[in-house]
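[1] Build the 3D model from these lines:
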Amino acid sequence: MLWRPALMALLALTLQLAGCGSTPKDEGAATTAERLYKEALEDMESGSYERAIKSFERVEGLAAGSLLAQQALLNAAYLSWRSGEKAQALAAVERFIKLNPSSPALDYALYLRGIINFNDNLGLLGSLAGQDLAERDQRASRDAFQAFKQLVDQFPASGYAADARLRMGHIVNTLASYEVHVARYYLRRGAYVAAANRAQGALSEFPQTAAAEEALTILVQSYAKLELTALRDDAERVLRLNYPNSVFLNDGKVAGSKPWWKLW
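    Next comes the predicted model:
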């Protein structure tokens, strides 16, 4: 992944600077922590994530207050996420951010919080079910957006900022698609007021996304069903102005018959 090389560089830096942070209670604990940390890294590289997580957690306790402990906590969060333990991973990241607001790795922690929440794939079961990303609950996507936004606002020059900006753009499109998905659902079931309200909300919050075309179409059809002629004409005028070649206009397709994001 894009950020893995940076993570490994941070691991190496931490090993070099471990002694520069707050000193653990005694040299025995420090030696044990460093040994456990190196063993955990080996387990991490070999794919023994569960054992590595336990070792990193022990390191965090033994080297409390040091850079080594900070990195151990981040590693445990990362591996928990890779193991599918999202709640555990988020808890570890949130603890890091709360305990280390001035850490040199804070930008990575924010990035990791965004990555954990970032729903860029559905996995095997989602693919088999034919479920689209926009059809899922979007709370995680909004949480990811906020994490990435905090990262780019606080650390615009961070090595993770460019990728965070790209993911933010993807999330905005996904959130817009979700709103249109809900509007389409209401339209199909004859809940025209709800469909119009949801489509209008999508246009207000996400006006520059690809989903805006279908949102306008849903508005036209909802207002037509409600016999709100003036509103229907206004929505259709905006649709024709912004999307003169829209398939919904030129092919006479009904909104919801085949969503714009379905390519087959």
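[2] from here on, contacts and neighbour counts on C-alpha atoms
    Fine.
[3] dump the residue contacts of residue 216.
    Listed by Cα atoms under 8 Å, 6 or more residues apart in numbering, the contact partners of residue 216 are 199-200, 203, 235-236, 238-239.
[4] Can you name the next helix or strand after whatever helix or strand it lives in?
    Take DSSP states H and E as the rule and residue 216 turns out to sit in helix 212-225. In the C-terminal direction, the helix or strand that comes right after helix 212-225 (DSSP H and E) is helix 229-242.
[5] Quick one: name whatever helix or strand follows that following helix.
    helix 247-250.
[6] Please identify the buried residues of that following helix?
    By neighbour count on 16 or more other Cα atoms under 10 Å, the buried set for helix 247-250 is residue 248.
[7] One more: stretch 138-158?
    138, 141-152, 155.
[8] this one next, for a side-by-side:
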Amino acid sequence: MFGSFTTVSFLVSAALLTGCAGGPEDETAGWSQNKLYVEAKDAMEGGDFDRCVKYFEKLEARYPFGPYAQQSQINVAYCHWKGNDLAQAATAVDRFIQLHPGHAMVDYAYYLKGLITFNDNLGFLGKITGQDLSERDPKAARDAFEAFKILTTRFPDSKYTPDALDRMRYIVNSLADSDVNTARFYYRRGAFLAAINRAQIAITDYDRAPAIEEALYILYKSYDAIGMKDLSNDALRVLKLNYPNSKIVETGIRSTAEDKTPSWWQIWRK
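    Predicted coordinates for the structure are as follows:
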């Protein structure tokens, strides 16, 4: 009886060992941290972002106190972003910022965080169709703006700040367009109070954006439609004062429409 039990145990152990031996090999086993870093960097520069993530994660796990550990964390975020895994990219960059708030690359981390959210707001189909931020849910645009704002405020001399400022201007203009698009929608359907409310929000929040010309026009037309002539005249007066060359009252099309900020992917191809 004892002998039979020993035989069964031996066979089970052998089967387990055989199964382990037949599993996938770790190609990085035995690599030094220098080799692992070089291979990970090569994968990143070569556009193999799945392999890039795998190698940098292994590097950080095996050598958490090594010279490449913190660099690996931010590179993981970058590779997730370039591989279009935006949720993982956002998690990785937030982790880096939380763990290393004083790191020399934290300015880049905020820049990357803004880029990740900036892309998330548009998405692949938006790039193909030319859809811009003003036609989408503005939450991601606001999140991207906040990340860029932290970068430009805390690190005004960062090499990433000029591009972040450009993107912030684009986001502001797009958010203003979004509110004016909504105001226009309400106006065309006869919801004049809703149109007034949304146009006023655009004017208050984005007073220098090109879309404000149309927001004032919508105020002028909406107040006129509900018989509030004094407020309608006030809106028209402010419109003419700020946009003396505007033809929108005659044409219904704002003069700044031709200068509307192009889709971000037409400007930045990072």
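[9] would you turn the buried residues of stretch 138-158 of structure 1 into JSON lines with secondary structure and distance to residue 7 of structure 1?
    Shown next, in JSON lines, are the buried residues of stretch 138-158 of structure 1 (DSSP: H, G, I helix; E, B strand; the rest coil; distance: Cα to Cα, whole Å):
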{"residue": "138", "secondary structure": "coil", "distance to residue 7 of structure 1": "28"}
{"residue": "141", "secondary structure": "helix", "distance to residue 7 of structure 1": "23"}
{"residue": "142", "secondary structure": "helix", "distance to residue 7 of structure 1": "25"}
{"residue": "143", "secondary structure": "helix", "distance to residue 7 of structure 1": "22"}
{"residue": "144", "secondary structure": "helix", "distance to residue 7 of structure 1": "19"}
{"residue": "145", "secondary structure": "helix", "distance to residue 7 of structure 1": "21"}
{"residue": "146", "secondary structure": "helix", "distance to residue 7 of structure 1": "22"}
{"residue": "147", "secondary structure": "helix", "distance to residue 7 of structure 1": "18"}
{"residue": "148", "secondary structure": "helix", "distance to residue 7 of structure 1": "17"}
{"residue": "149", "secondary structure": "helix", "distance to residue 7 of structure 1": "20"}
{"residue": "150", "secondary structure": "helix", "distance to residue 7 of structure 1": "19"}
{"residue": "151", "secondary structure": "helix", "distance to residue 7 of structure 1": "16"}
{"residue": "152", "secondary structure": "helix", "distance to residue 7 of structure 1": "18"}
{"residue": "155", "secondary structure": "coil", "distance to residue 7 of structure 1": "17"}
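[10] Please identify the residue in structure 2 that aligns with residue 55 of structure 1.
    Matched by TM-score structural alignment, residue 55 of structure 1 corresponds to residue 55 in structure 2.
[11] which residue sits closest to that match, ignoring its sequence neighbours?
    Of all residues not flanking residue 55 of structure 2 in the chain, residue 40 sits nearest, at 5.1 Å (Cα to Cα, 6 or more residues apart in numbering).
[12] what do you get for residue 233 of structure 2?
    Leaving aside its chain neighbours, residue 233 of structure 2 sits nearest to residue 220 (6.8 Å; criterion: Cα to Cα, 6+ apart).
[13] Surely the one you found is in contact with residue 235?
    Yes - under the criterion of Cα atoms under 8 Å, residue 220 of structure 2 makes contact with residue 235 at 5.0 Å.
[14] who's more crowded, the two?
    residue 220 (25 against 22; other Cα atoms under 10 Å).
[15] Off-centre distance for the helix or strand hosting residue 198 of structure 2?
    With elements taken from DSSP H and E, the one containing residue 198 of structure 2 is helix 192-205. Offset of helix 192-205 of structure 2 from its chain centre (Cα atoms, centre = their mean, to the nearest Å): 26 Å.
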